[in-house]
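Novice: Sequence plus predicted model, see below.
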Amino acid sequence: MQEGLIVKALSGFYYVRPEDGGDVVACRARGLFKKRGESPLVGDRVRFEAKDDGSGEGTVVELLPRTTELVRPPIANVDTALIVFAVARPDINRQLLDKFLALSELAGLRCVLCFTKADLLKGPDGAPNALAAEIDALRAVYERIGYPVYVTSAKSDADVGGLLREMDGRISVVAGQSGVGKSSLLNRLAPGLTLETNEISEKLGRGKHTTRHVELFRIGERGWLADTPGFSSLEFPEMEAEDLTEAFPEFAELSNGCKFRGCLHLTEPGCRVTQAVAEGEADPARYENYAAFAVEIRDRKRRY
């Protein structure tokens, strides 16, 4: 019996890369997984048996313990989330960006932020334009919180080396707003890949979904990166609104100074978080998104 990593799941087959670096084996899962209510995921480390008939097929026999598990996208053992948004075309949706970051924090993932299409930050004369100043300010907001931030372009290798170092020895998932160039970025991170890409729909102002399944690709010598279908909305898991603070690192630190334990940082007196926002210590847009998420979680819990 061998051990390996599931790098793709498609049409009932689990494609396993053997630990010794041999050829990928197309495996079916044993029926006992279904009886247990279990399902192998891309990113799972497994034990499998390969057929000796030269077919390149086999059977997944055992799932090894997982460190993390995501539902959307369905993937296991990820430790880093590469959150990708374009500087423009489509415009940055701050609420969606903060929701991706919050959900990644709640899942226990380390977050790296990447802004693509850096070529749009220069005017016809090659000088930085007004958008460049906006992105610099936005980058400063997230770097101050502690997130590594990179700005890339499909037309150059700027910051690609830094991203590769961030993902060295890790299983990373790439996610973000549709049409931001995730597949183009993957093609640059892993030369030789030819993932399908599509231009932004001028009529709709958003990208077409070009990725139909989750798949891991080798990045450098020791890293794996998952390309995933593009998303336009995400929902928080069942949770208490009070726990949302942990998804916003800067507010989690400030909350120690709140007057009341379990403060939601909405209308409570003596709230250190709202004080910090009012005094310019914390980003007001981040707080507005936090407050919207807290109300969303609280109201959903009341309905159900």
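Specialist: Good, I have the coordinates. Quantities reported herein were computed from a predicted structural model and do not represent experimental measurements.

Novice: contacts and neighbour counts: CA atoms only from here.
Specialist: Noted.

Novice: what's the burial count for the closest residue to A130 other than its chain neighbours?
Specialist: Nearest residue to A130 in three dimensions, chain neighbours excluded: L121, at 7.8 Å (CA to CA, 6 or more residues apart in numbering). L121 has 18 neighbours, counted by other CA atoms under 10 Å.

Novice: Any figure for the gap between L121 and R300?
Specialist: Distance, L121 to R300, by CA to CA, to the nearest Å: 40 Å.

Novice: just checking, R28 is part of a strand?
Specialist: Yes. Judged by DSSP: H, G, I helix; E, B strand; the rest coil, R28 forms part of a strand.

Novice: what sits against it?
Specialist: 12-14, 58-60 (CA atoms under 8 Å, 6 or more residues apart in numbering).

Novice: hmm, who's touching the helix or strand that contains I297?
Specialist: Applying DSSP states H and E as the criterion places I297 in helix 284-303. Helix 284-303 is contacted from outside by 94-95, 98, 236, 238-242, 244, 248, 264-266, 277, using CA under 8 Å, 6+ apart.

Novice: And stretch 39-53, by the same measure?
Specialist: Outside stretch 39-53, the residues within contact range by CA under 8 Å, 6+ apart are 1-9, 14, 25, 27, 29, 33, 56-66, 74-78, 171, 214-216.

Novice: in the stretch 1-150 of the chain, which spans are strands?
Specialist: Taking DSSP state E, counting those that start in this stretch, the strands of the stretch 1-150 of the chain run over residues 2-10, 13-18, 25-29, 45-50, 57-63, 69-70, 75-76, 80-86, 110-116, 149-151.

Novice: Pull out the buried residues from the helix holding I297.
Specialist: 286-287, 289-291, 293-294, 297 (16 or more other CA atoms under 10 Å).

Novice: Check stretch 58-75 too.
Specialist: Using 16+ other CA under 10 Å as the test for burial, stretch 58-75 gives 58-63, 69, 73, 75.

Novice: Then stretch 248-265?
Specialist: By 16+ other CA under 10 Å, the buried positions in stretch 248-265 come out as 248, 250-251, 254-255, 258, 263-265.

Novice: Make a markdown table from those residues and add distance to E19 and secondary structure to it.
Specialist: Converted to a markdown table, the buried residues of stretch 248-265 look like this (distance: CA to CA, whole Å; DSSP: H, G, I helix; E, B strand; the rest coil):
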| residue | distance to E19 | secondary structure |
| --- | --- | --- |
| F248 | 37 | coil |
| E250 | 40 | helix |
| F251 | 41 | helix |
| L254 | 44 | helix |
| S255 | 45 | helix |
| C258 | 50 | coil |
| C263 | 48 | coil |
| L264 | 46 | coil |
| H265 | 48 | coil |
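
Novice: try it against this one:
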Amino acid sequence: MPEGKIIKALSGFYYVLDESEKSGKVIQCRARGIFRKNKVTPLVGDYVVYQADNDKEGYLLEVKERTNELVRPPISNVDQAVLVFSATEPAFSPSLLDRFLVLVEANDIKPIICITKIDLLKTDNERETIQAFAEDYRQIGYDVHLTSTIERDGLEKLKPHFHQKITVFAGQSGVGKSSLLNAISPDLALKTNDISSHLGRGKHTTRHVELIHTAEGLIADTPGFSSLEFTGIEAEDLGLYFLEIRERSADCKFRGCLHVKEPACAVKDAVENKQIREYRYQHYLEFLTEIKERKPRY
């Protein structure tokens, strides 16, 4: 049976990019009733087995095992997320960036940090501040790109990341995610304007999720994460999603150390010795409190 990848889901139809040949053929499929019976909903990004009645129509027979799955946006097998934050207008927010990083890390998705609008930085002090943040995150182990869609700075270095990957874009509102996509691939103008108009009306979901060929990869046509709550993340796991905390927690005296008041805590020692940035640790404590105080769901 032929296999492929769902690149769009709309009105009960699943559009499957055939991967058994190099033709790039897309088959419009419906899901068999067995999916409803087994409570499986096919998602954009799924690798599937299908049966084609002809060159254009067919049925989904099987959804292959997923590497990950997002609820909002509904998409699976995401390789990476480009987290788009502006250097200014709106001001760069390391707290919000850390929130996104935790959510991405918790879903086993590689984050790439993209700081836009660097052309709008007016003073040496502003530029030095953004460069310092960028260097902090690079030292932790993240890819960080400083870009300008006006002056086209940094775009060529960002492009190779998309090669043969499924990528979602997420980040601050008003940072110019659509402008960034347009600058990377000008032929996407209609798609990104569509995203922009949805965001402009204050909505956080598009009518459907679609994977679009861009820079030799697939980019999800969606505004990204619409929920920034730490649902499903437990207090004892939060440190796993701060890479520098995860690295040092093995040296804590007590197993299960939450790095708050415990004695002989390697993480707190690293903060005191400036091996972990104070602001990152403070964000960890804020998120930990939020997780501990959330209301249980029944």
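Specialist: Okay, I see it. If you're wondering where the values come from, they're calculated on a predicted model, not measured in any experiment.

Novice: What's the TM-score once they're superposed?
Specialist: The TM-score (TM-score structural alignment, normalised by the length of structure 2) is 0.88; 291 aligned residues with a CA RMSD of 2.5 Å.

Novice: how big is the offset of the helix holding I297 of structure 1 relative to structure 2?
Specialist: Here helix 284-303 of structure 1, set against structure 2 after superposition, deviates by a mean of 2.3 Å using mean CA distance after the TM-score superposition for structure 1.

Novice: what about that helix, distance to the chain center?
Specialist: Between the centre of helix 284-303 of structure 1 and the centre of its chain there are 21 Å (CA atoms, centre = their mean, to the nearest Å).

Novice: re the thing from before, tell me the one among the buried residues of stretch 248-265 of structure 1 nearest to R272 of structure 1.
Specialist: Comparing the buried residues of stretch 248-265 of structure 1 against R272 of structure 1 with CA to CA picks out C258 as the nearest, at 4.8 Å.

Novice: mind listing what whichever residue in structure 2 pairs up with the closest one touches?
Specialist: C258 of structure 1 maps onto C252 of structure 2 when the alignment is built from TM-score structural alignment. Going by CA under 8 Å, 6+ apart, C252 of structure 2 touches 264-267.

Novice: for S93 of structure 2, same thing?
Specialist: Residues in contact with S93 of structure 2 (CA under 8 Å, 6+ apart) are F85.

Novice: 10 Å - rerun?
Specialist: In this structure, S93 of structure 2 makes contact with 85-87, 172, judged by CA atoms under 10 Å, 6 or more residues apart in numbering.

Novice: Would you mind putting the residues you listed into a markdown table with neighbour count alongside?
Specialist: What follows is those, written out as a markdown table (neighbours: other CA atoms under 10 Å):
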| residue | neighbour count |
| --- | --- |
| F85 | 28 |
| S86 | 26 |
| A87 | 26 |
| Q172 | 18 |
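
Novice: right, and A31 of structure 2 touches G12 too?
Specialist: Yes. If you go by CA atoms under 10 Å, A31 of structure 2 and G12 touch, sitting 7.9 Å apart.

Novice: who has more neighbours, the two?
Specialist: Between A31 of structure 2 and G12, counted using other CA under 10 Å, A31 has the larger neighbour count: 19 against 8.

Novice: Now the more buried one: closest residue in space that isn't a chain neighbour?
Specialist: Distance criterion CA to CA, 6+ apart; nearest residue to A31 of structure 2, sequence neighbours excluded, is L60 at 4.9 Å.

Novice: how about that neighbour, what does it touch?
Specialist: Going by CA under 10 Å, 6+ apart, L60 of structure 2 touches 3-4, 6, 13-14, 16, 28-35, 42, 48-52.

Novice: Residue in structure 1 paired with it?
Specialist: Looking across to structure 1 (by TM-score structural alignment), L60 of structure 2 lines up with V60.

Novice: the strands in the stretch 151-298 of structure 2, which residues?
Specialist: Applying DSSP E, counting those that start in this stretch to the stretch 151-298 of structure 2 gives strands spanning 166-171, 211-214, 217-220.

Novice: what's the mean gap between the first one and the aligned bit of structure 1?
Specialist: Average distance, strand 166-171 of structure 2 versus aligned residues of structure 1 after superposition (mean CA distance after the TM-score superposition for structure 1): 1.5 Å.

Novice: Where in structure 1 does that strand align, residue-wise?
Specialist: Taking TM-score structural alignment, strand 166-171 of structure 2 hits residues 171-176 over in structure 1.

Novice: what does L234 of structure 1 align to in structure 2?
Specialist: In structure 2, the residue paired with L234 of structure 1 is L228, using TM-score structural alignment.

Novice: middle-most residue in structure 2, spatially?
Specialist: A81 (3.0 Å; CA atoms, centre = their mean).

Novice: Could you pull up the residues touching that one?
Specialist: By CA under 10 Å, 6+ apart, A81 of structure 2 lies in contact with 100-101, 104-105, 109-113, 166-171, 219-220, 224.

Novice: now swap in F217 of structure 1 and tell me
Specialist: By CA under 10 Å, 6+ apart, the contact list for F217 of structure 1 reads 7-8, 171-172, 186, 189-190, 193, 223-227.

Novice: aligned partner of it in structure 2?
Specialist: Under TM-score structural alignment, F217 of structure 1 pairs with I212 in structure 2.

Novice: Can you get me a residue count around the nearest residue to V61 of structure 1 once chain neighbours are set aside?
Specialist: Nearest residue to V61 of structure 1 in three dimensions, chain neighbours excluded: F48, at 5.1 Å (CA to CA, 6+ apart). Residues contacting F48 of structure 1 under the criterion other CA under 10 Å number 24.

Novice: Out of the buried residues of stretch 58-75 of structure 1, which is nearest to E143 of structure 1?
Specialist: Nearest to E143 of structure 1 among the buried residues of stretch 58-75 of structure 1, counting by CA to CA, is P73 at 25.9 Å.

Novice: I'd assumed A175 was in contact with the closest one.
Specialist: Yes. Contact criterion CA under 10 Å: P73 of structure 1 and A175 qualify, at 8.7 Å.

Novice: For E3 of structure 2, give me its contacts.
Specialist: Contacts of E3 of structure 2 by CA under 10 Å, 6+ apart are 16-21, 47-51, 60-64.

Novice: oh sorry, the question was meant for T274 of structure 1
Specialist: Contacts of T274 of structure 1 (CA under 10 Å, 6+ apart): 251, 254-255, 258, 265-268, 280-282, 284, 287.
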